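Novice: structure for the following, please:
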Amino acid sequence: MAERSRVVVITGASGGVGRATAREFAARGDRVALLARGEEGLAGAAEDVRQAGGTPLEIPVDVADFQAVDAAAERVENELGPIDVWVNDAFTGVFAPVSEIGPEEFRRVTEVTYLGYVYGTKAALARMLPRDRGAIVQVGSALAYRGIPLQSAYCAAKHAILGFHESLRTELLHDGAGVATTMVQLPAVNTPQFEWVRSRLPRHAQPVPPIYQPEVAARAIVRAADRPRPREYWVGGGAVQTILGNRLAPGVLDRMLARSGYASQQVDKPYPRGRMDNLWEPADKSGEHDFGAHGSFDERGRAVSVQQWASRRSGRLTAAAITTGAAAATATWRLLRRRRG
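Specialist: This is a model prediction of the structure:
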């Protein structure tokens, strides 16, 4: 239990990881501002927060609009109090090859998934820096380090967030600021995004296994908010192997993903007819479905991450992560050499 009730802002709070994170903060008695577009999802998230013991504040907002985000931050401070934690989690994407994604779609993904983080961070900094305290958590992905096929717009935005985060972190360290920023790099997570993401794939999209439940991500985000001084947190063995494997043998991963990256992101079932996506407007509009935190892969979702437990012991994590990544890269290289032979 936190020593005092904090004021937490979460973007993308209506579903998936943002929804699970709202519940995790609420269980500590925190006051949680929920920022998202979908009315049904926001109402459901607010009820989750109340049931968990927190105080919710629903604010419909499109994070691609800086003025709207800044106004939301002002409302939070007026109604809940000074913001202690800001979590950037909102995103959108398009599942398709680069040649099949339109320029306007690339722009929209960039505005939501990258600039939405920039706008949220600036709104938080404008209020935290004068008080010289606060924590900003950027929810990232192993795909901030490793691009994969069929998700070019999303991967590019996550790469951009990482660069933005590193620049901001060095500036805060230079200034000796009491405000800290950290980034949480997530693995594949069982969220509703695979139900509502825009897709031109022939089959239903899925997260690349191993798949984790959103509560695993939520616990890591809350821990990062409590201890935001490390530059980043890696969650899940899959994320560790992806990040370190890419550092050690990026060319090997290029060839692996060229062979398996299409099939591993699809399951053998079609999307339902008339399905909405959330690129331009929320899939959970008023009077329609509240998607919640979980997607359709519960039977394959892992509820615990051994690596996340290890991350609380940073020295051991570093050694274990290097060993894991090196082993993964070596095994991959040997596999490819056998196939060539």
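
Novice: please count neighbours and contacts with C-alpha atoms only from this point.
Specialist: Noted.

Novice: okay, buried residues for the helix or strand where Leu42 lies please.
Specialist: Per DSSP states H and E, Leu42 falls inside helix 39-52. Judged by neighbour count (16 or more other C-alpha atoms under 10 Å), helix 39-52 contains these buried residues: Glu39, Glu40, Gly41, Leu42, Ala43, Gly44, Ala45, Ala46, Asp48, Val49, Arg50, Ala52.

Novice: one more to put side by side:
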Amino acid sequence: MEDWIFGIPTPVAMALIALIGYFLGKRNQRRVSVDQAFARRELKRAKSIAKQLEEISREVRRNLASHQSSIAHFKDRIALMSSDEKQGDESWQTLCEEAERMLSPTIRLSAQIANAYDEVRQQANLLMTFTESRTDPLTGLSNRRALDDSLESLFAMKDRYELTFSLCILDVDHFKKINDEFGHLEGDRVLQEVASLIDNCVRETDVVTRYGGEEFVVLMPSTDLEGANMFAERVRFAADEQLKVTVSGGVAQACASDEPKTLLARADAALYRAKGNGRNCIYSHTGECVLPYPLPNQEELDQQLETEAGLLEEVRSLERSLENRPQRVAEKSAEIEVETV
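Specialist: Modelled structure (predicted):
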């Protein structure tokens, strides 16, 4: 007589249990794989930050040692002149000139210490992105809070030391369609793969954040607009080739009049243009206008400008039509009243 478990034949029940165990094991294996990749990535970043802090400390220590030697030499000269009463005005003049020469490196050293403090603060902010409150749980990247802190630090460095940096917003194209057709689990998998791809394309000093939904923001210190455009294009090409999904990008370089909100707004405007021009492309905001990357040839550029001028004229014509509409309605109403009378 065949045994039954919960109303199901024992062989069938055992097969179901084994199948469930297999899928659970695969799911846990994927989660472990993601966690291990995240841990390796964060360890690499931590080592890079520790190395930079060590270099800052070594440079300050070397300059302090050199300066201390100069002070000791100066002290010996003063002692020698004090013991020799025959030293004249000429020797004292030489000593004063030497004191002035020492003052210049003292000022430079003071500025360097202040610079080192700002750099240490910036690296400390990067270290803070490792904490759970600054990490996106799905992708393991930094979150919006970490982005705000990093932007504040970079703008402080830009204002004090004229640091150049750029920002890039990357957006997964047709992501809602992926969720609708394949489900949210598949959408989450796509986001994790895109996040991993972006993180593998950046330098150790760059900050990668999940901005919200399917959007990612990359902060690139010491990077001009051209360099940021090249990075965004590299990510776009890699996503299309390796993941079979497309991304659009908007790029902007921080300028003198920028603050965090305006820089993000300019990059977002470039992204909006990329979305409106067919997706799977990169646009950048120069501070004056939005341009595609790479730039088209002169004929294509003239055609694009002509098209945009035509659209602008259509908008203005529509605006004039709307402005004159109340007057035409009033005239038509008057004609109807006359005909009625």
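
Novice: what value does the TM-score take for this pair?
Specialist: TM-score of the superposed chains, computed with TM-score structural alignment, normalised by the length of the first structure, equals 0.24; 149 aligned residues with a C-alpha RMSD of 7.0 Å.

Novice: before we move on, back to that, adding distance to Ala327 of the first structure, write the buried residues of helix 39-52 of the first structure out as TSV.
Specialist: Formatted as TSV, these follow (distance: C-alpha to C-alpha, whole Å):
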residue	distance to Ala327 of the first structure
Glu39	46
Glu40	45
Gly41	42
Leu42	43
Ala43	46
Gly44	43
Ala45	41
Ala46	44
Asp48	41
Val49	42
Arg50	45
Ala52	41
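
Novice: ok, Arg198 of the first structure touching Phe95?
Specialist: Yes: contact criterion C-alpha atoms under 8 Å: Arg198 of the first structure and Phe95 qualify, at 6.3 Å.

Novice: where along the first structure do the strands fall?
Specialist: 7-11, 31-36, 55-60, 85-88, 94-95, 134-141, 179-186, 188-189, 198-199, 204-205, 211-212, 232-234, 266-267, 301-302 (DSSP state E).

Novice: so which of those is nearest Tyr154 of the first structure?
Specialist: The minimum distance between Tyr154 of the first structure and the strands of the first structure falls on strand 94-95, with 7.4 Å, by C-alpha to C-alpha.

Novice: which helices and strands does the closest one pack with?
Specialist: Applying 3 or more C-alpha pairs under 8 Å, 6 or more residues apart in numbering; DSSP states H and E, one finds that strand 94-95 of the first structure contacts strand 198-199.

Novice: how far away is the closest residue to Val120 of the second structure other than its chain neighbours from Leu264 of the second structure?
Specialist: Spatial nearest neighbour of Val120 of the second structure, excluding adjacent residues (C-alpha to C-alpha, 6 or more residues apart in numbering): Leu53 at 6.6 Å. Separation of Leu53 of the second structure from Leu264 of the second structure (C-alpha to C-alpha, to the nearest Å) stands at 29 Å.

Novice: look at these two and report which has more neighbours.
Specialist: More crowded of Leu53 of the second structure and Leu264, by other C-alpha atoms under 10 Å: Leu264, with 22 against 16.

Novice: all the strands of the second structure, residue numbers only.
Specialist: With strands called from DSSP E, the second structure shows them at 4-5, 8-9, 165-172, 207-212, 215-221, 247-253, 282-285, 290-293.

Novice: contacting residues for Met102 of the second structure?
Specialist: When contacts are counted by C-alpha atoms under 8 Å, 6 or more residues apart in numbering, Met102 of the second structure touches Ser70, Ile71.

Novice: for Asn179 of the second structure, which non-adjacent residue is closest in space?
Specialist: Gly187 (5.3 Å).

Novice: thought Glu181 was touching the one you found, still the case?
Specialist: No: Gly187 of the second structure lies out of contact with Glu181 (C-alpha under 8 Å); the separation is 9.7 Å.

Novice: more neighbours, those two?
Specialist: The neighbour comparison of Gly187 of the second structure against Glu181 (other C-alpha under 10 Å) goes to Gly187, with 19 against 10.

Novice: just send the strands of the second structure back as a markdown table, with distance to Arg108 of the second structure too.
Specialist: Putting the strands of the second structure into a markdown table (distance: least, C-alpha to C-alpha, whole Å) gives the following:
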| stretch | distance to Arg108 of the second structure |
| --- | --- |
| strand 4-5 | 82 |
| strand 8-9 | 83 |
| strand 165-172 | 25 |
| strand 207-212 | 30 |
| strand 215-221 | 24 |
| strand 247-253 | 29 |
| strand 282-285 | 37 |
| strand 290-293 | 41 |
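
Novice: just the ones you listed: most buried one?
Specialist: The highest mean neighbour count among the strands of the second structure, using mean count of other C-alpha atoms under 10 Å, belongs to strand 247-253: a mean of 30.
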